[in-house]
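> sequence first, predicted model second:
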Amino acid sequence: MEAPLTVTLPDLAATGALAARVAPLLRPGDALLLEGPLGAGKSAFARALLRALAGDPALEVPSPSFTLVQSYDLPGGLEAHHFDLYRLDGPADLEELGWEEARRGLVLVEWPERLGSRRPADALMLRMAYGAGEEERVATLSGWPDRLKDLDA
């Protein structure tokens, strides 16, 4: 098992830069699971990632906190689905959100612990944590050693 890749992100711009570096690694059928406490930057990372994938820095990317899922048709025929499962009771509620259909595209999942047994084993994990400064965050990526090997270069 590969060691996780840890990146210190001094500010929001650095979070966006990391998202832009991760974006080209993603393919249909992939799952990116975003973990971390409230306010740690999961949504900011997801927003920057979706904008990078769309090639549109002004793309409107609303938080799926209340809708639970937001879907995007991206260039190259890629469908992306951004899930926020914070308010979900558990994996039984995933069916009505279109989880199985969404898995054909890219899924970004905040609060993946709510997936239970439906948590994809082959997912990329991104754990966001508070850093030393007010804006600083620490991102730890694990999984996909074959695809992540060039990120720390």
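That came through fine.

> only C-alpha atoms for contact and neighbour calcs from this point on.
Will do.

> what ranges do the strands span in the chain?
Counting by DSSP state E, the chain has strands at residues 5-9, 31-35, 69-73, 79-84, 106-110, 124-130, 137-142.

> how about residue 54, nearest residue that isn't a chain neighbour?
In space, and not counting its chain neighbours, residue 54 is closest to residue 74: 5.3 Å by CA to CA, 6 or more residues apart in numbering.

> now do the contacts for that neighbour.
53-54, 80 (CA atoms under 8 Å, 6 or more residues apart in numbering).

> ok, and here's another one to check against it:
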Amino acid sequence: MDQSSETRSPQQTVETARAFAASIRPGDVIALSGPLGAGKTLFARGVIAALQGGLDTFQGSPTFALVQEYLTAAFPVYHFDFYRIRNARELFDIGWDEYCSGRAVCIVEWAERFPEVLPGHTRWVTFEITGDELRVIRFSQPGQRGL
């Protein structure tokens, strides 16, 4: 079953992300999908801060670095950005399959670019811009891609 949330400000997007973070378990892969400026990076920042117990060590979107690593008390978190990746082989060249194995949590912006590399248990979070500040955020169960 899909669920959705409507946010009316960047702060509400962060609050939604923090609430979502409570459901994350070791080994989860979180796919963030939506247009430029929809709130994917802001959402990732909120999730990462919540997983770090409220500590905001966010290093920015990994658009150029491709991946940023964050440590939590329970597991590492890897934040990926697929925007600049040209093909799936590049992901495996940087060790995609090794990053997202075991207890690590992977958060992936622009995940819709290479859905074929994502495991079946991936949880999709899809963003839609419906107004200047208004966003609809849809959460899909593992294995179901939100449209």
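Received the coordinates, thanks. Quantities reported herein were computed from a predicted structural model and do not represent experimental measurements.

> TM-score, when you put one on top of the other?
In this superposition the chains share a TM-score of 0.89, using TM-score structural alignment, normalised by the length of the second structure; 141 aligned residues with a CA RMSD of 1.6 Å.

> who wins for most neighbours among the contacts of residue 74 of the first structure?
residue 80 (25 neighbours; other CA atoms under 10 Å).

> list the contacts for that residue?
Residue 80 of the first structure neighbours (CA under 8 Å, 6+ apart): 50, 71-74, 102, 105-108.

> if we go to 7 Å?
71-73, 105-107 (CA atoms under 7 Å, 6 or more residues apart in numbering).

> now the strands of the first structure in JSON lines, with distance to residue 17 of the first structure?
Below are those laid out as JSON lines (distance: least, CA to CA, whole Å):
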{"stretch": "strand 5-9", "distance to residue 17 of the first structure": "9"}
{"stretch": "strand 31-35", "distance to residue 17 of the first structure": "17"}
{"stretch": "strand 69-73", "distance to residue 17 of the first structure": "21"}
{"stretch": "strand 79-84", "distance to residue 17 of the first structure": "19"}
{"stretch": "strand 106-110", "distance to residue 17 of the first structure": "17"}
{"stretch": "strand 124-130", "distance to residue 17 of the first structure": "15"}
{"stretch": "strand 137-142", "distance to residue 17 of the first structure": "12"}
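
> and of those strands, who's closest to residue 62 of the first structure?
With CA to CA as the measure, strand 69-73 is the member of the strands of the first structure nearest residue 62 of the first structure (7.7 Å).

> okay, that closest one sits on what stretch of the second structure?
Using TM-score structural alignment, strand 69-73 of the first structure corresponds to residues 67-71 of the second structure.

> what sits up against that stretch?
62, 76-81.

> mean distance, it to its aligned residues in the first structure?
Once fitted to the first structure, stretch 67-71 of the second structure is off its aligned match by 0.8 Å on average (mean CA distance after the TM-score superposition for the first structure).

> how distant is that stretch from the center of its chain?
The chain centroid and the centroid of stretch 67-71 of the second structure are separated by 12 Å, computed with CA atoms, centre = their mean, to the nearest Å.

> mind listing the helices for the second structure?
Along the second structure, counting by DSSP state H, helices occupy 10-21, 40-51, 88-93, 96-99.

> hey, which of the ones you listed is tucked in deepest?
helix 40-51 (a mean of 23; mean count of other CA atoms under 10 Å).

> grab the most central residue of the second structure for me.
Closest to where the C-alpha atoms of the second structure average out (CA atoms, centre = their mean) is residue 107, at 3.5 Å.

> one step back: and which of the contacts of residue 74 of the first structure is nearest residue 96 of the first structure?
Out of the contacts of residue 74 of the first structure, the member with the shortest distance to residue 96 of the first structure (by CA to CA) is residue 80, at 17.2 Å.

> how far away is that closest one from residue 138 of the first structure?
Distance from residue 80 of the first structure to residue 138 of the first structure, counting by CA to CA, to the nearest Å: 25 Å.

> residue 14 of the second structure matches what in the first structure?
By TM-score structural alignment, residue 14 of the second structure lines up with residue 16.

> identify the residues contacting its match.
Per CA under 7 Å, 6+ apart, neighbours of residue 16 of the first structure: 45, 48.

> what about 10 Å?
Applying CA atoms under 10 Å, 6 or more residues apart in numbering to residue 16 of the first structure gives the contacts 9, 22, 44-49, 51-52.

> same check, this time on residue 146 of the first structure
Here residue 146 of the first structure is in contact with residue 2 (criterion: CA under 10 Å, 6+ apart).
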